[in-house]
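J.: Just need the structure, nothing else, for what follows:
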Amino acid sequence: MQAASPIPVLIRELRLQSAGVVSVELEKDDSSTLPPYEAGAHVDVHIPGAGTRSYSLVGAPGATATYRLGIKREAGGRGGSRWFHESARVGDRLEISPPKNAFSLVEDAPHSLFIAGGIGITPLLSMIGRLASLGRSWELHLAVRDRRSVPFAALLDQYARTDGGRVVRYVSADGCGRPDVQALVRSAAPDAHLYCCGPSGMIDAFVEAGRHRSPATVHYERFAATEAAATVGGFTVQLARDGRCLDVPPGKSILDVLLDAGLEVPYSCTQGVCGSCRLAVLEGTPDHRDSYLTDDERAANDALMPCCSGSLSQRLMVDL
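T.: Now for the predicted structure:
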């Protein structure tokens, strides 16, 4: 399996968008155009000394001159956000993946409801921008710690002035509390499409409230895993294409073993959230630990995320 060729880019602009959130604008290093993308897409960024991280594309869908990212400084993170906040400089060269989209917008929905917490607004901004440009009906409920913490506030204000759009802010410091996620979901029209991105507790409430709805109308994206990775080991991964059998020892993930064997498997978050490392399973029963596959996809047992999932069978054959 070969990863898509990386795209060389330059940092064109760095701008503080709100307390703890920096806006990063990227352009192609030879000034040519970038690939177009759809609302909800993200790119994987190869960060010096910090590996690969996935960040949502904030700008208008279809933009090809530059890409814009919104990156929150995470004190307990793995170094990616710290690099952008402390070390990144205009003119720095980076490599990114082509845009990917696992959080797509349904553009022709009669109404779209968005629920976000803090930096969770970033993947929703391109969706809202797209709906605003189409004149579609949408509503955003955004929870933040204080008014200085609203990412891309000017852009949100611009979208809120368009016909058919509405922004509701919940500011903890002002005593406005938090959105009642379950009430918002349960009161939404059956044909409305609902989107959520934010803290785990918010998404958990959103998913639970949406169980009575058609699954096709409930969309969400997580930033962190909800289950511990499978690292017990003690099973074998067979590569279907060349027949090799690789032992997975305790303390290592399937992805670790594949990379150690010299296989070029694409990956990014290493938490089972982004879907970059998805592999087809031909035989065996995976021990699913990801937050990416749907319940139906898990039940089918024909795919897994090797960065975090293991095996319930002694042997697992994958399409490599």
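J.: Going by C-alpha atoms from here, please, whenever you check contacts or count neighbours.
T.: Noted.
J.: Show me what the one helix or strand Ser126 maps to is in contact with.
T.: For Ser126, the element it lies in under DSSP states H and E is helix 122-134. Residues outside helix 122-134 that contact it (CA atoms under 8 Å, 6 or more residues apart in numbering): 39-42, 56-61, 69-70, 105, 107, 114, 116, 137-138, 151, 156, 159, 162-165, 195, 197.
J.: Second input sequence below; structure requested for side-by-side comparison:
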Amino acid sequence: MTEAYEAELVVDGIEFAADGVLVLLLRDPSGEPLPGWEPGAHVDLLLRPGLERQFSLCGDPADRTRWRIAVLREPAGRGGSAHVHDRLGPGDKVRVRGPRNHFRLEPARAYRFVAGGIGITPILPMLAAAEAAGAEWSLLYGGRTRRSMAFTAELAAYGGRVTLAPEDECGLLDLGSVLDDLPEGTLVYCCGPGPLLDAVEGRCPAGALRVERFQPRDQPVEGDGEFEVELARSGLTVTVGPGVSVLDAVRAAGVEVLYSCTEGTCGTCETDVLDGTPDHRDSVLTAEEQEGGETMMICVSRCRGRRLLLDL
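T.: The predicted structure is shown next:
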């Protein structure tokens, strides 16, 4: 794993993209260029000790002077969105780590994009990339109301390739209109609430779908027995007991690793597996990546056996 970029950035501007959606523009206070990124990337905002949240970059990847993120205020959330909305203003500084990308836009002849609510944020730069590549594409974008849907003015520039479907006007998204009878070679990219992702998964052929989840998918509780983890670089062997995560066991042994969500959704704690078979319980890796077993998210995933050798 390469060391992540981490720096204190300054809030260069604030905008409102929709009801409850605040847009932050972030820049390096010394004017240094920010790390490059590709569509689908997100960054971690380290808001205060114990409060870290991930937000998708939704600006122009070619602009190395500023990063743009959009934050939906979630009244029932755990405090991250409220902190951004209520405590950050122009000129304030915030510590940022990343970018990290588990939702890359893969080359394809055609794309079908489906976004729900704030799930439009990682999709926005994908549309520009698909357009620049000359690919055939369309976007189906839903939200509770038209006023709650962010970046609709930007999307209007794409004309009829974008379908806006506010639920109070159109009902639930008509997924069949864009997902039935997909032409061969079409990739589907979807981001939004869990029920939408589940519905899209149920309609897509194997291998065609790429998703990013804000909440972990439901996982069966089984295979929660004790196993050992050998740490190749540290020279330690750690016992991971029932109900204890690999992450917690490793940290208790004095080995510091990067982590954030502890739910298997952000990818911060991804660790290389040198030997053994992981029991994947994350919502980040694709089915093919999980089958390959080369990495694992140590905050939730476990071991299909008695031993793992990790690059820690």
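J.: Superposed, what's their TM-score?
T.: In this superposition the chains share a TM-score of 0.90, using TM-score structural alignment, normalised by the length of the second structure; 311 aligned residues with a CA RMSD of 2.3 Å.
J.: buried stuff in the helix holding Ser126 of the first structure?
T.: Thr122, Pro123, Leu124, Leu125, Ser126, Met127, Ile128, Gly129, Arg130, Leu131, Ala132 (16 or more other CA atoms under 10 Å).
J.: out of those, who's nearest Asp260 of the first structure?
T.: Using CA to CA, Pro123 comes nearest to Asp260 of the first structure of the buried residues of helix 122-134 of the first structure, at 33.1 Å.
J.: Could I get the full set of helices for the second structure?
T.: Along the second structure, counting by DSSP state H, helices occupy 80-87, 120-132, 152-155, 167-170, 176-179, 194-201, 246-252, 287-292.
J.: In the second structure, where's the longest strand?
T.: As assigned by DSSP state E, the longest strand anywhere in the second structure is strand 6-18.
J.: okay, the angle between it and helix 80-87?
T.: 80 degrees (axes from the mean of the first three to the mean of the last three CA atoms, to 10 degrees).
J.: that older thread, separate out the buried members of the contacts of helix 122-134 of the first structure.
T.: By 16+ other CA under 10 Å, those give 39-42, 56-61, 69-70, 105, 114, 116, 137-138, 151, 156, 159, 162, 164-165, 195, 197 as buried.
J.: Wait, Ser268 of the first structure touches Cys274, no?
T.: Yes - with contact defined as CA atoms under 8 Å, Ser268 of the first structure and Cys274 form a contacting pair (7.1 Å).
J.: gap between the residue of the first structure most remote from its centre and Asp302 of the first structure?
T.: Most distant residue from the mean C-alpha position of the first structure: Gly243, 33.5 Å away (CA atoms, centre = their mean). Here Gly243 of the first structure is placed at a distance of 18 Å from Asp302 of the first structure (CA to CA, to the nearest Å).
J.: want to throw the buried residues of helix 122-134 of the first structure into a markdown table with distance to Glu95 of the first structure?
T.: Output for these, formatted as a markdown table (distance: CA to CA, whole Å):
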| residue | distance to Glu95 of the first structure |
| --- | --- |
| Thr122 | 21 |
| Pro123 | 20 |
| Leu124 | 24 |
| Leu125 | 23 |
| Ser126 | 22 |
| Met127 | 25 |
| Ile128 | 27 |
| Gly129 | 26 |
| Arg130 | 26 |
| Leu131 | 30 |
| Ala132 | 31 |
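J.: What does Gly262 of the first structure correspond to in the second structure?
T.: Aligned counterpart of Gly262 of the first structure in the second structure: Gly254 (TM-score structural alignment).
J.: For Arg146 of the second structure, which non-adjacent residue is closest in space?
T.: Pro166 (5.3 Å; CA to CA, 6 or more residues apart in numbering).
J.: give me every residue that touches the counterpart of that neighbour in the first structure.
T.: The alignment partner of Pro166 of the second structure in the first structure, by TM-score structural alignment, is Val171. The contact partners of Val171 of the first structure, by CA under 8 Å, 6+ apart, come to Ala143, Val144, Arg145, Asp146, Arg147, Gly177, Arg178.
J.: Look up how far Val10 of the second structure lies from the nearest residue to Asp19 of the second structure once chain neighbours are set aside.
T.: In space, and not counting its chain neighbours, Asp19 of the second structure is closest to Ser148: 4.8 Å by CA to CA, 6+ apart. Remark: distance between Ser148 of the second structure and Val10 of the second structure (CA to CA) = 27 Å.
J.: higher neighbour count, the two?
T.: Val10 (23 against 19; other CA atoms under 10 Å).
J.: need the contact list for the closest residue to that one other than its chain neighbours.
T.: Distances taken as CA to CA, 6+ apart put Lys93 closest to Val10 of the second structure, at 4.3 Å, once the chain neighbours are dropped. For Lys93 of the second structure, the contact set (CA under 8 Å, 6+ apart) comprises Glu8, Leu9, Val10, Val11.
J.: Mind picking the two most distant members of those residues?
T.: Among the contacts of Lys93 of the second structure, Glu8 and Val11 lie farthest apart (CA to CA), at 9.9 Å.
J.: Contact partners for the aligned residue in the second structure for Asp319 of the first structure?
T.: Mapped onto the second structure by TM-score structural alignment, Asp319 of the first structure lines up with Asp311. With contact set as CA under 8 Å, 6+ apart, Asp311 of the second structure has these partners: Leu231, Ala232, Arg233, Thr271, Asp272, Val273, Leu274.
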